[in-house]
Each structure stands twice: as C-alpha cells, then as structure tokens.
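next one to model:
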Amino acid sequence: MGKLTYQTLRENVVDVIRMKIFNHELAPGMRIIEQDISDELGVSRGPIREALRQLEQEGLVEYVRNVGCSVKNITLEDIYEIYLLRATYEILAVKLCRGVFSETAFAEMDAALESMKDLKETDYNKSIACDNMLHEAIIRSTGLPRLIKGWTDLNYGNAINYYAGNPDSRAMIERQYPIHKELVDVCRTGNTEEICRAISNHYMKTIRRRLKEQGMPEDHFKFSIDVIDGWV
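I've put the predicted structure just below:
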C-alpha cells in the first residue's frame, strides 16, 4: 500500500483500518499492532493511536490495558441496541415535527438517495455517509441540539452493522437505495403514524433478517423486536 496523502492523516488512517476490519483482513479478536500499521502506511504511531481511539468510540475496536487494541466481536444484541436507540430518537423527531419536513430536509434526503444509486460493492464509507445523511435530515428537522447530539453520537452504529450485520456486502449495498427510497416516500405523506411505523420497520428489518440467517425464531431472541411499534 502506498504512503498516505494528507487528508487529515488521522482520518486517512481511520479509513484504512476500518476497511481492513470490514474486509475481515483484521478479524474479530485479532490484535491490532500499531507498529505493523505504522510500517505499512509510512506514518508515525501518533495518528494511529488517535485513529484507534476513534474506532474504539465507534465500537469496532476494544482496548485492554497492558494488552492493547483488538477488533471487537460484535453481537446481534449490540446491533439491536444501537438500532433501537436510533429508531427511538427518529420517531421522537417525527412526532415533534408532526410528520412535516422542510424542502431543505427533503433536498438532503434526495441527495443521499441519489448518491446511493451509484454505490459500488466496496463503497462502505460512502454508503455509511449517505445513510447517516438521510437519517440526519429527519433528526435535524427538530432543531433541538441535545436530541441531535444524542442521535449523532450513535452514528458509529451504521459502521458496526456494516461490519457485523452484513455478511453479504454486495446484497447490503444493493439494498441501500430501495429501502431508503421507501422510507423517504413515506416521509413525503406527512402522516406521522405511518412515518413512525416505517422507521421502526426500517431498523428492525435488519434484526429480523439476521435472526432468519441464524435460524433463530424471533420469540427466541433476548429482546422484543416489536417493542418500538407500541410507541408509534
């Protein structure tokens, strides 16, 4: 791999390590050796430490004192918790806005959708950015800074799901446009209840798919998949 250009350097290093994790070049449980990354990328260990701290915050890496960093083993319960919280914030935002979004919000959603049309199989970072951009338009419609921050702090959840919740990267990329187009179409109706239900289904559909892939009935899962529906 060639030497990194300055983007910032830390962001470049984060992207490289994150992609190694997504591609399972760095597998769950594997130690991440700072010196190895430093030698490969031709950078000092400072930016690598900063990158690993960010990836720890994203939930992709875990740090153990006197041992160092390793790739975290993500469970379906982890994905469920993050999606439960994201959906809850977004449903609250829809109710606060009474299901009405501005032209600016729809322009942001449409821009994200347009970018999703051209995603390639390896466009993990772009896919995550488009996904977050679309959902963020819903949250920002409230204008409530603490609510927005609470949701934004969970942005790493998409990275975790892409890493652990999508064994078939091609299918995952291909799903992005149609499932988000469906959500935006419902948002355009202005029907608060329908939008909230669509958000709940949007997030929990991933959990249901993963349970099916594992051959686990929904009623055998530790948590209720329908819990959000009771809040709509």
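
from now on I want contacts and neighbour counts done on CA atoms only, so please keep to that.
Will do.

would you map the strands across this structure?
Per DSSP state E, the chain carries strands over the ranges 61-64, 68-71.

residues in contact with the residue nearest the centre of the chain?
Centroid-nearest residue in the chain: residue 158, 0.8 Å away (criterion: C-alpha atoms, centre = their mean). Applying C-alpha atoms under 8 Å, 6 or more residues apart in numbering to residue 158 gives the contacts 128, 131-132.

please name the residues that touch the spatially closest residue to residue 133 that is not a sequence neighbour.
In space, and not counting its chain neighbours, residue 133 is closest to residue 112: 6.3 Å by C-alpha to C-alpha, 6 or more residues apart in numbering. Residues near residue 112 by C-alpha under 8 Å, 6+ apart: 130-131, 133-134.

try 10 Å
Counting by C-alpha atoms under 10 Å, 6 or more residues apart in numbering, residue 112 touches 106, 126-127, 129-135, 137, 177, 180-181.

another one to check against the first:
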Amino acid sequence: MDLPTSGDSKQKPLGLGAQVAALLTKAILEGDFRGGEQLVEQELQSRYSVSRSPLREAFRELEKKGLVDIVPRRGTFVKRITFKDIQNHFPVRAVLEGLAARLAAGSMTDQQRQELAAVLERMKDAVAHQDTGAYYQHHLHFHEIFIAASGNDLLIDTLQTLRMQNLWHRFSYRYYQENLENSYGVHQQIYELFSAAEPDGDTIRTVVEEHITVAMERFLVYLSRHEHHDPVRFS
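Model prediction:
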C-alpha cells in the first residue's frame, strides 16, 4: 500500500486510519467499488495490509463524507446515488458556494487571482484534449481557490464535505454529457468577474449558483434515463 501523507513535509504523516480512508475514498470516486457494494473487511485488510482497527476508523471517516453506509450487524456498503441525494445536495451547495463566491469578491488577493488564471488555463487545455478526468480535477481546484478566498472557516469546512460528495457524483456519472466547452465558458466568466476592477459579489454569486443548479438538472436527467434499467448501479 502506498500510504499518503498530509502533503506538507513539516506536518506529521496522516494516521493509519486516515491513510486507509484516503485510499478508499480514491477507489470509490474512481469507480473501483459500485453503489451498494459491500466493503468486505477481510479483503480490504489484505489489500491494504492493515488490521481491523484502522480499517473501521476509515469506514467511520467515509461515513462522515457520505460515501458509505454502515449498517449494524450487516457491514459497510458504498452509498448509492438517488434522486433524493441529488435534490438534497446540490441546492444547499449552490447557495453556500454562491455565498463563498460573494465573500471572495471582496477579499480575493492578487495571488489567488493568478492561481485562478493558471488553473483556468489548465482547464482550457483539458477541453482541447477532451480529457474529462483532468478537466474535473482542475475544475475542483478552481472552485477551491475562491472558496478559500472567502475567509470563512466554517463555510470552507462545510463546502469541503459537500464538494467531496459532489466529486463522487461526478465520477459516478460515467456517461456525463455536459459539454466541456460550455463549462469552461462559465468558469472563464467567473474568473473575469473576479478580475474586474470592482468585483460585483452579487453577480458572481448568481453565476456560481446557476452553474451548480445546471449541473444538478443534468444529473437528474441522466438518472431518470438510466434508473429504469439499472436502479442501483450509479457509482
């Protein structure tokens, strides 16, 4: 098992449970485990060369992220995606992320604007190569920059959890049909609004909220088309 660390050489390495949680999160997001599939402890202990204690700690962390359901006396199962999940998740995230964007409009630094520009350029390159995986990695980073720029720690922590769940939805949507060029255009607009001499926080908030709402509508259309044929295997 290649164990991840905190990413900062000055910080202590992640605990074993957190390391296993990170590996399982990646595996779930990338589709190694399907919705409804049980995470068998014995198999995972062998796969990651760990004992039961850190594995169960990892399960609890995944449950907090909304990636698994822990069912007493039955086991741990990868969470299925339902209409209710999408309808509960996206409107909340749209409002909170829109708020973060409005707050960031008045506090974003020049360095953060430069970071947005650099990430936007990488998104453009991913569009040119039709590399959906790379695009959404950069897309995630783009949003993280202005969320961090909001300066509201509670909002940042809440959105980190919501966006983790959203990333799960994105990876689950194997036949995602959003036109990458259209998505890139929205993010270019967001960047230009942040880069204005006097950024209009209310306008930026509206654009961000609409962007997330459109994503919700597209996902629900996808689920409605496939639910009849495969009601539980959306991840």
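
about what we covered before: please identify which of the strands of structure 1 is closest to residue 204 of structure 1.
strand 61-64 (24.5 Å; C-alpha to C-alpha).

in structure 2, what stretch matches that closest one?
Under the alignment (TM-score structural alignment), strand 61-64 of structure 1 falls on residues 68-71 in structure 2.

mean deviation, the matching stretch versus structure 1?
Compared with structure 1 after the fit, stretch 68-71 of structure 2 shows a mean deviation of 0.7 Å (mean C-alpha distance after the TM-score superposition for structure 1).

so which elements touch the lengthiest helix in structure 2?
In structure 2, ranked by residue count with DSSP state H as the criterion, the top helix is helix 201-226. Judged by 3 or more C-alpha pairs under 10 Å, 6 or more residues apart in numbering; DSSP states H and E, the packing partners of helix 201-226 of structure 2 are helix 83-105, helix 153-172, helix 180-194.

6 Å - rerun?
helix 83-105 (3 or more C-alpha pairs under 6 Å, 6 or more residues apart in numbering; DSSP states H and E).

how much does the helix it packs on stray from structure 1?
Relative to structure 1, helix 83-105 of structure 2 is 2.9 Å off (mean C-alpha distance after the TM-score superposition for structure 1).

chain center to that helix: distance?
Relative to its parent chain, helix 83-105 of structure 2 has a centroid offset of 12 Å by C-alpha atoms, centre = their mean, to the nearest Å.

which residue, other than its chain neighbours, is closest to residue 184 of structure 1?
Residue 184 of structure 1 sits nearest to residue 109 (C-alpha to C-alpha, 6+ apart), 7.1 Å away.

with residue 164 of structure 2 instead?
Using C-alpha to C-alpha, 6+ apart, the nearest residue to residue 164 of structure 2 is residue 65, at 7.0 Å.

would you mind checking the contacts of residue 112 of structure 1 for buried ones?
The neighbour count (16 or more other C-alpha atoms under 10 Å) marks 106, 127, 129-135, 137, 177, 180-181 as buried among these.

the residues you listed: which two are farthest apart?
106 and 127 (18.4 Å).

residue 190 of structure 2 pairs with which position in structure 1?
Checking with TM-score structural alignment, residue 190 of structure 2 has residue 183 as its match.

how close does the closest residue to that match other than its chain neighbours get to residue 178 of structure 1?
Setting aside the residues directly before and after it, residue 183 of structure 1 is nearest to residue 198 in space (C-alpha to C-alpha, 6+ apart), at 6.3 Å. Distance of residue 198 of structure 1 to residue 178 of structure 1, given as C-alpha to C-alpha, to the nearest Å: 13 Å.

who has more neighbours, the two?
Applying other C-alpha atoms under 10 Å to residue 198 of structure 1 and residue 178 shows that residue 198 carries more neighbours, namely 22 against 13.

aligned counterpart of that one in structure 2, please.
Match for residue 198 of structure 1 (TM-score structural alignment): residue 207.

repeat that for residue 32 of structure 1.
So, by TM-score structural alignment, residue 32 of structure 1 is matched to residue 39.

next up, the contacts around its match.
76-77 (C-alpha atoms under 6 Å, 6 or more residues apart in numbering).

how many neighbouring residues does residue 179 of structure 2 have?
11.

please read the previous query as pertaining to residue 68 of structure 1.
Residue 68 of structure 1 has 12 nearby residues by other C-alpha under 10 Å.

and it, how far from residue 152 of structure 1?
Residue 68 of structure 1 is 27 Å from residue 152 of structure 1, by C-alpha to C-alpha.

with residue 212 of structure 1 instead?
Taking C-alpha to C-alpha, one finds residue 212 of structure 1 at 29 Å from residue 152 of structure 1.

who has more neighbours, the two?
Taking other C-alpha under 10 Å, residue 212 of structure 1 and residue 152 do not tie; residue 152 has more neighbours (16 against 12).

and that one? What does it align with in structure 2?
Under TM-score structural alignment, residue 152 of structure 1 pairs with residue 160 in structure 2.

still on that earlier bit, mind putting the contacts of residue 158 of structure 1 into CSV with distance to residue 190 of structure 1?
Converted to CSV, the contacts of residue 158 of structure 1 look like this (distance: C-alpha to C-alpha, whole Å):
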residue, distance to residue 190 of structure 1
128, 26
131, 21
132, 21
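
out of those residues, which sit inside helices?
128, 131-132.

tell me which of the residues you listed is nearest to residue 91 of structure 1?
residue 132 (15.4 Å).

that closest one and residue 194 of structure 1, how far apart?
21 Å.

before we move on, what about residue 135 of structure 1?
Applying C-alpha to C-alpha to residue 135 of structure 1 and residue 194 of structure 1 gives a distance of 16 Å.
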